[in-house]
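J.: I'll drop the sequence and a predicted model, then ask my questions.
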Amino acid sequence: SAAASADADTAPASAPETARPFRIVAVTSCPTGIAHTYMAAESLEKAGREAGVELVVETQGSAGFTRLDPAVVAAADGVIFAHDVPVRDKDRFAGKPTVDVGVKAGINRPAELIGEVRGKAERGEVTSGSPSGAGTPVERAGESGEGYGTKLRKWLMSGVSYMVPFVAAGGLLIALGFAIGGYEIKSAPSVMDHFVWTQTDSWAALLFQIGAVAFGFLVPVLAGYIAYGMADRPGLVPGFVGGMIASTINAGFLGGLVAGLLAGGVVMAIQKVRIPAPVRGIMPVVVIPLISSAIVGFLMFVVVGKPIASAQKGMTDWLNGLSGSNAVLLGALLGLMMCFDLGGPVNKVAYTFATAGIAVSNPGDSAMKIMAAVMAAGMVPPLAMALATTVRGKLFTPTERENGKAAWVLGASFISEGAIPFAAADPLRVIPASMAGGAVTGALSMAFGATLRAPHGGIFVVPLIGNPFLYLVAVAAGVCVTTALVVVLKGMRKPAPGTVRPGSAEGATGTTSAQETKQPVAA
């Protein structure tokens, strides 16, 4: 049979129309550059192997990215972009049949995307070349014809994706400083003036002060990279300047958002002006930074800064005044948002809201409670899917049971995306169950008064959490609720015609993905 299969493999290869396989290059990216980016890449590569095409993926994740070999890009017959933030160096792929979608499509329907790009190649549809018609990099940041609402989301997510590592580093360092030296460490003198190598308090003060410096970059980085997402590199200088002004005038996170959008818009407007050829050389280095920084600085200091600072103070006062049933309701709402799309835009809104509250050197108690509730709720879906595949494995396919093993680690690490394979396969059961568990956990965390100074870390930062035991109880309660609902909801369709016992199902269909899809709840 090996010889027969070898013959079968070589026979079509000799035919001229299949002399070489169809070649696709793909780029995947997501706002945080942690989970979705690599899950989409893995999904596309697997679908490419199944479809018999050569598919190479460039992951533009948070750890940076390695550009595809220009020869590979040149030889490609088609391009797939699966991204939620602008693709970097997108012009490399111009002039080829291109499918441009969100990163979730790369995870959920890779075979369909491969089919789409092959169809475009057969019809000779290609993307336009360089910026002659596009004008500025912002108009090339997404699919042509994309609405400004979609572009706005991508620009904001671009800023958030660069900001999150600063939040994680600064928050964890400050939390470690508090854990070692207590909350009074924030009033310690500068370690430049007083540092004793043998004193734990000195080390705690050092960690706290490094973390505070890291936090100082949050708003400028947010603003700078929103402007970068809009106008490419020329947007960085006015974006950072506007963000720093927002920090200076206490306009905070809201000020950073506005400064970034203003900076990007100003640079876009300048780039539309026709410039004489002799002056073009100094435009990106001198003229654009000078004019855009002056305009953005004027607008932030004189026009919009004060109202935004007032709005930020109002929001902070409202958060600090939350107590009792209002706090519990907010916790439930944030839990619902964290579990609605498992790392998508709604999840990121809730997470960004929480991190914005703690992104100061001295956050209020309510802000730290909100951060605790958000992280607890975000851990629920993957942990619940892992538990469900353990206690009732018969209700899941062999592939899902394998994913369940990885979901333990992803959930414990506060990576909500660990539940995406389950939600993609059965959204009507998994997502509502996840939201119910997330709401329970968020509400309980707020009710228990658990606080969290670190913006990430999952189970590994429990020693830094206020009321850690009750916090874990809140997480466990939500996991149990989601697990029970998933098991009940999946179990309700057990009697569906054609279901078979798991032993025979795996024996007969364990290797056939189409049949597994038809009967995902063999019991």
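T.: Okay, I see it. Residues are numbered from 1 along each chain as shown.
J.: hey, let's count contacts and neighbours off CA atoms from now on
T.: Will do.
J.: Just give the number of residues close to residue 128.
T.: 16 (other Cα atoms under 10 Å).
J.: Quickly find the element holding it.
T.: Secondary structure assignment for residue 128, by DSSP states H and E: no helix or strand.
J.: Report the contact partners of it.
T.: By Cα atoms under 8 Å, 6 or more residues apart in numbering, the contact set of residue 128 is 94-95.
J.: ok so residue 500 is a helix residue?
T.: No - read with DSSP: H, G, I helix; E, B strand; the rest coil, residue 500 is coil and lies in no helix.
J.: Quick check: the gap between it and residue 238.
T.: 63 Å (Cα to Cα, to the nearest Å).
J.: neighbour count winner among these two?
T.: Counting neighbours by other Cα under 10 Å for residue 500 and for residue 238 shows that residue 238 has the greater number, 32 against 16.
J.: Next one: the more buried one from residue 501, what distance?
T.: In terms of Cα to Cα, residue 238 sits 64 Å off from residue 501.
J.: same question, residue 399
T.: Taken as Cα to Cα, the span from residue 399 to residue 501 is 17 Å.
J.: and the comparison structure, right after this:
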Amino acid sequence: MSDMITADLVDLDLSADTKEAAARALAQRMVALGRVTDLEGFLADVAAREAQMPTGLDGGIGIPHCRSTHVTEPTLAFGRSAAGIDFGAADGPADLIFLIAAPAGADDAHLTILSSLARQLMNAEFTTALRSVADAGAAAALIRGDETPEKVKAEAEAAVEAGPGAHGASDGVKDAASAPEGTAAAPGAASAGAAAGSTTGAAEAARDDTSGADERPFRVVAVTSCPTGIAHTYMAAESLENAGREAGVEVLVETQGSAGFTRLDPAVIAAADGVIFAHDVPVRDKDRFAGKPTVDVGVKAGINRPTELIAEVRGKAERGEVTAAASGGTPVERAGDSAEGYGTKLRKWLMSGVSYMVPFVAAGGLLIALGFAIGGWQVNKAPSVMDHFVWTQTGSWGALLFQIGIVAFNFLIPVLAGYIAYGMADRPGLVPGFVGGSIALTINAGFLGGLAAGLIAGGVVMAIQRIDIPAALRGIMPVVVIPLISSAIVGFLMFVVIGKPIASAQKAMTDWLNGLTGANAILLGALLGLMMCFDLGGPVNKVAYTFATAGIAVASPSDSAMKIMAAVMAAGMVPPLAMALATTVRGKLFTQTERENGKAAWVLGASFITEGAIPFAAADPLRVIPSAMAGGAVTGALSMAFGATLRAPHGGIFVVPLIGNPFLYLLAIAAGVGVTTALVVVLKGMRKENPQAADAGTTANATSAATEPKQPVAA
């Protein structure tokens, strides 16, 4: 592990009593060696990673880690705690703490070395040696691989036999196996021993259960992954492989970590009897494992109870259980928990369609807006550029852009419906979804028709997939039978049964919007502003945005629809711009990391990327989100009151020339930004002054700042 860890990065008498204090103590060693440039910024990134999932492992191990822009080179610090520190492990506090710091652009070689350490932590001899080592240099050498656990253990035993004083203050830490009951080393060692004992017992039971099985061993393929892709990914792999050897099971693992991943050979997957997914981020190319008994769990389950997972997948194989989730699941299930409630799944299905639709909205809308800007407001009446196009006339170029944009817009409803169905039923849902969406477009059912078509198409395909089909017909089901039957059913329902009522509802809603004036329009603008700023790019934000874009997704949108689009974009720009301004005018109320995020928020806000405010909201939601909503409501209401219009669905300040009443529009944005900035400054100023924020780096305040709860979450 070369110089990734040295004696200066080892603390065998770590006195910290909390995980934040432990991270700070070890990080300060990294700062002293120039490995970390900004202590507070780095600790904020560590805290953000810890917030995703506790980093404590059974057996007395804590492994806080992160990738950070404040790290100059991959670095590992090690601390040993006599009292133990709570890192969230089920079996209690950790006495072995590893702090892993990886640069934001760490190279594959160093990440591979870090993964090697993670695998070593699953080796009981390695952890036992770390508990017994009496010298910082020897500990660093052991972690680097320059010393073997056997040699370190022998040296420790010799030191104990030599009597007190042989190694100074570190003599109090002995081999975990020989430590008297009640010492600091005992809890972790006992946990490791108990885990090893349960693993061995389960392995023996597994052998007994399969004593009459074929000579060929049971084969399992597994995939492990974690949010950072540095530690848990490889620890779970090592744990599963060790448990497989104990149980007489062949286990091959594909680690999808930060160092990239090498796909398992398709022949290996085909020959496997079962699959284990131990992951906290979506498994890449999950369809490769379709049709096999599958156990799907979080990555920590792969570390802590591998034998149970192997036994579970064997049981499923014996019973012939191949469920929808085991067959790969739908895209929504692959991105989350297959046991989520119906309401959560419905929201994700709808967001699946919206996420695929938005690029068509942006491309088509901007092309149409540019067409109007270049060719004038009569460009929508221009003849087809196939019949009339003059290279030297700006009007022809404007008509070309406009007509390309209209073609892109014509995909909105079919894409929305198709990918809602895709989110529900995977690829078989695409054909009926697109067909239903196209019918909705044909009968003028609009956005509501697209939603209905997508949900119906997905439901129909899911119902067909539940039918028990003879084996001889299964091969043609995805290609012929499902597309044929589902398209016919969806087409019948859209044309004959529900299409006309939905089209009537769409027309009524459009007429209502066109009739909005005065106070009603202002209230609508305020409501849309609140929605845009409520979750900063989340589902509620997307509902408001989709509502606005659906109104302008026609060749000749109404004046009301363009006012709604203007209000939505203006309100969406407020939160990041306000956070940027607040960090500029009252920087001492924010951490150094937040001040850095504030610089980026200027550009994000100006570009209508509301998500630029998420780091601030995640760190302090009770102050930031209400402030953002207040400013968004003001901006939305003023935009509607000023009569500002917008033909483009995106672009921020870069499409101001395409906005009706642009100066009043910018005034509305400025007013909302001012309201949000003022509220954030006042609310943050009312709390107890945070020394971490007031002084981004003083060592004198470092310890007290460690317990300060306000830690920004890295975007």
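T.: Yes, it's here. The structure displayed is predicted, hence computed values, not measured ones.
J.: List the TM-score for the superposed pair.
T.: The TM-score (TM-score structural alignment, normalised by the length of structure 1) is 0.81; 470 aligned residues with a Cα RMSD of 3.5 Å.
J.: For structure 2, give the helix that spans the most residues.
T.: helix 342-375 (DSSP state H).
J.: counterpart of residue 99 of structure 2 in structure 1?
T.: Using TM-score structural alignment, residue 99 of structure 2 has no partner in structure 1.
J.: and for the one helix or strand residue 31 of structure 2 maps to, what span of structure 1 is it aligned with?
T.: Per DSSP H and E, residue 31 of structure 2 falls inside helix 19-32. Aligned using TM-score structural alignment, helix 19-32 of structure 2 spans no residues in structure 1.
J.: tell me which strands and helices that helix is in contact with?
T.: helix 39-52, strand 75-85, strand 94-103 (3 or more Cα pairs under 8 Å, 6 or more residues apart in numbering; DSSP states H and E).
J.: The helix or strand following the longest one corresponds to what range in structure 1?
T.: Later in the chain than helix 39-52 of structure 2, the nearest helix or strand by DSSP H and E is strand 56-57. When structure 1 is aligned by TM-score structural alignment, strand 56-57 of structure 2 has no counterpart there.
J.: residues making contact with stretch 644-658 of structure 2?
T.: With Cα under 8 Å, 6+ apart as the criterion, stretch 644-658 of structure 2 contacts 361-362, 365-366, 368-370, 373, 549, 552, 559, 562-567, 569-570, 573, 605-608, 659-662, 664-665.
J.: go on, stretch 556-565 of structure 2?
T.: Here stretch 556-565 of structure 2 has contacts from 380, 513-516, 525, 545, 548-549, 551-552, 639-640, 643-649, using Cα under 8 Å, 6+ apart.
J.: In strands only, show me these.
T.: Assignment to strands by DSSP state E places the following of these there: 645-646.
J.: Now the longest helix of structure 2: buried residues?
T.: Buried residues in helix 342-375 of structure 2, counted by 16 or more other Cα atoms under 10 Å: 345-346, 348-358, 360-375.
J.: Kindly report the same for stretch 118-127 of structure 1.
T.: For stretch 118-127 of structure 1, by 16+ other Cα under 10 Å, it's 118, 120-121, 126-127.
J.: mind checking how far it is from the chain centre?
T.: Distance of stretch 118-127 of structure 1 from the chain centroid (Cα atoms, centre = their mean, to the nearest Å) equals 30 Å.
J.: returning to that earlier point: okay, the longest helix of structure 2 sits on what stretch of structure 1?
T.: Taking TM-score structural alignment, helix 342-375 of structure 2 hits residues 148-181 over in structure 1.
J.: go on, stretch 464-480 of structure 2?
T.: Counting by TM-score structural alignment, stretch 464-480 of structure 2 pairs with residues 270-286 of structure 1.
J.: residues touching residue 444 of structure 2, list them.
T.: Applying Cα under 8 Å, 6+ apart, the residues contacting residue 444 of structure 2 are 503, 506.
J.: Repeat that for residue 472 of structure 1.
T.: If you count contacts by Cα under 8 Å, 6+ apart, then residue 472 of structure 1 has nothing around it.
J.: And it? What does it align with in structure 2?
T.: By TM-score structural alignment, residue 472 of structure 1 lines up with residue 666.
J.: part of a helix, is that match?
T.: Yes - assignment of residue 666 of structure 2 by three-state DSSP places it within a helix.
J.: At which residues are the helices of the stretch 51-200 of structure 1 located?
T.: 70-75, 103-108, 110-123, 148-181, 200-216 (DSSP state H, counting those that start in this stretch).
J.: closest one to residue 232 of structure 1 among the ones you listed?
T.: Ranking the helices of the stretch 51-200 of structure 1 by their distance to residue 232 of structure 1 (criterion: Cα to Cα) puts helix 148-181 first, at 10.6 Å.
J.: quick one: which helix or strand includes the equivalent of residue 314 of structure 1 over in structure 2?
T.: Correspondence of residue 314 of structure 1 to structure 2, assessed by TM-score structural alignment: residue 508. Taking DSSP H and E as the criterion, residue 508 of structure 2 maps to helix 499-514.
J.: Have a look at how far, on average, the longest helix of structure 2 is from structure 1.
T.: Compared with structure 1 after the fit, helix 342-375 of structure 2 shows a mean deviation of 0.6 Å (mean Cα distance after the TM-score superposition for structure 1).
J.: for that helix, the distance to its chain's centre please.
T.: 21 Å.
J.: which residues in structure 2 does stretch 413-420 of structure 1 align to?
T.: Going by TM-score structural alignment, stretch 413-420 of structure 1 lines up with residues 607-614 of structure 2.
J.: What helices and strands are in contact with the longest helix of structure 2?
T.: Against helix 342-375 of structure 2 (3+ Cα pairs under 8 Å, 6+ apart) you get helix 331-334, helix 394-409, helix 412-425, helix 539-552.
J.: Onto which residues of structure 1 does the longest one map?
T.: Okay, so that is helix 394-409 of structure 2. The aligned range for helix 394-409 of structure 2 is 200-215, by TM-score structural alignment.
J.: Contacts for stretch 447-461 of structure 2, please.
T.: 350, 413-414, 416-425, 428-429, 432-434, 436-437, 440-441, 482, 486-487, 489-490, 494, 499, 502-503, 506, 550.
J.: Residue 509 of structure 1 touches residue 516, doesn't it?
T.: Yes - between residue 509 of structure 1 and residue 516 a contact is recorded at 6.5 Å, counting by Cα atoms under 8 Å.
J.: of these two, who's got more company?
T.: residue 516 (20 against 16).
J.: What helix or strand is residue 27 of structure 1 located in?
T.: Secondary-structure assignment from DSSP H and E places residue 27 of structure 1 in strand 23-29.
J.: What are the contacting residues of that strand?
T.: 36-38, 40-41, 53-61, 72-73, 75-85, 87, 103, 106.
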